[in-house]
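1. Pasted the sequence and its predicted model underneath.
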Amino acid sequence: MRYAHIGTGNFNEKTARLYTDFSLLTADSRITNEVRRVFNFIENPYRPVSFEHLLVSPQNSRLMLNKLIDREISYAAGWIRRRYYAEINNLVDKELIDRLYAASGAGVRIRLIVRGMCSLVPNIPGVSENIQVISIVDRYFRTRPCLYL
C-alpha cells in the first residue's frame, strides 16, 4: 500500500500561527500513482507523462483549469447557482482571465485571493460584475495556491 501527502505548507513552526495550509493524506491509488509519476517525471523529464487527477504545471494545469471553469459555466447555464473560489500567487495569464470573465458573464460568482500581480479587473458591468478580488500582502501574506469549486 502506498500513501501520499499533498500539501501547501512547509511545516515551519515559526510561521505556523500565521498561515493556514491544506494537507491531504491519502492511500487512494489513483492519487498515489500520479504522485509517483510526478517524481518519475522530475527524475526523467524527457519521458512524456499525463495526469488525470493532479494539476501539475506545466503539464496539464491550463487544460484542467479551463475544463473546471467551463464546467462551472455549463452548470450556471442550467440555472444551478455556481461559485468559483481560488487562492493563487499571481493572475496575469490572459487566456485564464478571459475564461474567468466568460464565467462571470454566465453568472458564476468568483472570489479570488491573489497574493501578487493581478491583471484581472473586477466589478466591470457586463464583464466582471460577479468577480471579487482580494489581495493579501504584508503580515497576512499566504504561500498556498488552492482551488475550491
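-> Thanks, I have the structure now. On a predicted model such as this, the values are computed, not experimentally measured, just so you know. Residues are numbered from 1 along each chain as shown.

2. For the rest of this, base every contact and every neighbour count on C-alpha atoms.
-> Noted.

3. and the next element down the chain from the lengthiest helix in the chain?
-> For the chain, the helix reaching the highest residue count under DSSP state H is reported as helix 61-77. Remark: after helix 61-77, the chain's next helix or strand is strand 83-88, criterion DSSP states H and E.

4. looking just at contacts, which helices and strands does that following strand meet?
-> helix 61-77, strand 109-114, strand 146-148 (3 or more Cα pairs under 8 Å, 6 or more residues apart in numbering; DSSP states H and E).

5. want to compare, so here's the second one:
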Amino acid sequence: MAPVPVLAAGGIGRGRQMAAAIALGAEGVWCGTIWLGTVESELAPDMRDVLYAAKADDAVITYGYTGKPCRAIRSKYTEAWKRPDAPQPLKAVPMQSILSGEPFRRAERAHRKDWMTYAAGQIVELVNEPVSVKTVVYDMILEYAEAMDRLSRVNED
C-alpha cells in the first residue's frame, strides 16, 4: 500500500506556519480562515467587520454551528449554545447547519453584528484588513521560502 500524504490544517495562515508543518512531516497544508478576509471573499460587509475585529480567543469551540465541535467567532449565538438550557445540537450532517442558517441570515439582514458568527480558527486575528488572494499567496510563498532557507542553514551549522 502506498503511503498516504498528510496535510496539516489548523492555525496555518502564514508561510512560517506552513514551513513548520512541512518540517514536521506534512506533505502540504490546508488553509481556511486566512481566505475569509480577502477582497474576493463573499462574506457580507458586516460579517467582515466582525472578522477583522476578532482576536484569537474569539475563535471559540461551538456545537451550534454544525452540530459537531468547530471553532467559530464568538457572538451571542455561540454563547446561547453554551447555556444549560440550550437544546442539544443536531449531530446528523447537515441538519444543524440547516437549522443555524436562518438565524445567521436574520442577523445579517438586521445588521446585528453581536449575533453574527462564522467558522474561523485561532489565526483569525491575523485577518484584520482586506487584502487580495494574490497578496496572501505571494506573502505566504515569500515567508515559506525565508523560513525554509533559515531551516536549511541550521542543518549546515
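-> Structure received. Treat the numbers as computed from the prediction; the structure is a model and nothing was measured.

6. After superposition, what is the TM-score?
-> After superposition, the two chains reach a TM-score of 0.23 (TM-score structural alignment, normalised by the length of structure 1), with 60 aligned residues with a Cα RMSD of 5.3 Å.

7. And the helices and strands packed on strand 83-88 of structure 1: which comes nearest Ala103 of structure 1?
-> Ranking these by distance to Ala103 of structure 1, with Cα to Cα as the measure, places helix 61-77 first at 5.4 Å.

8. what's the angle from the closest one to strand 83-88?
-> Between the axes of helix 61-77 of structure 1 and strand 83-88, defined by axes from the mean of the first three to the mean of the last three Cα atoms, to 10 degrees, the angle is 160 degrees.

9. I'd like the distance between Ala80 of structure 2 and Ser100 of structure 2.
-> 12 Å (Cα to Cα, to the nearest Å).

10. re the thing from before, buried ones in the longest helix of structure 1, by neighbour count?
-> Of the residues in helix 61-77 of structure 1, those buried under the neighbour-count criterion (16 or more other Cα atoms under 10 Å) are Arg62, Met64, Ile69, Asp70, Glu72, Ile73, Ser74, Tyr75, Ala76.

11. Which strands or helices does the longest helix along structure 2 pack on?
-> Determined from DSSP H, the single longest helix within structure 2 is helix 133-156. For helix 133-156 of structure 2, the packing partners by 3+ Cα pairs under 8 Å, 6+ apart come out as helix 15-23.

12. following the helix it packs on, which helix or strand comes up?
-> Of the helices and strands lying after helix 15-23 of structure 2 in sequence (DSSP H and E), the nearest is strand 28-30.

13. Now the element after that next one, going C-ward?
-> Scanning forward in sequence from strand 28-30 of structure 2, with DSSP H and E defining helices and strands, the next element found is helix 45-53.

14. so what does whichever helix or strand comes after that following helix touch, helix or strand wise?
-> Following the chain from helix 45-53 of structure 2 toward its C-terminal end, the next helix or strand by DSSP H and E is strand 59-62. For strand 59-62 of structure 2, the helices and strands in contact under the criterion 3+ Cα pairs under 8 Å, 6+ apart are strand 70-73.

15. Show me what counts as buried in the helix or strand just after the strand it packs on.
-> The helix or strand immediately downstream of strand 70-73 of structure 2 is helix 76-80, counting by DSSP H and E. The neighbour-count criterion (16+ other Cα under 10 Å) identifies Tyr77, Thr78 as the buried residues of helix 76-80 of structure 2.
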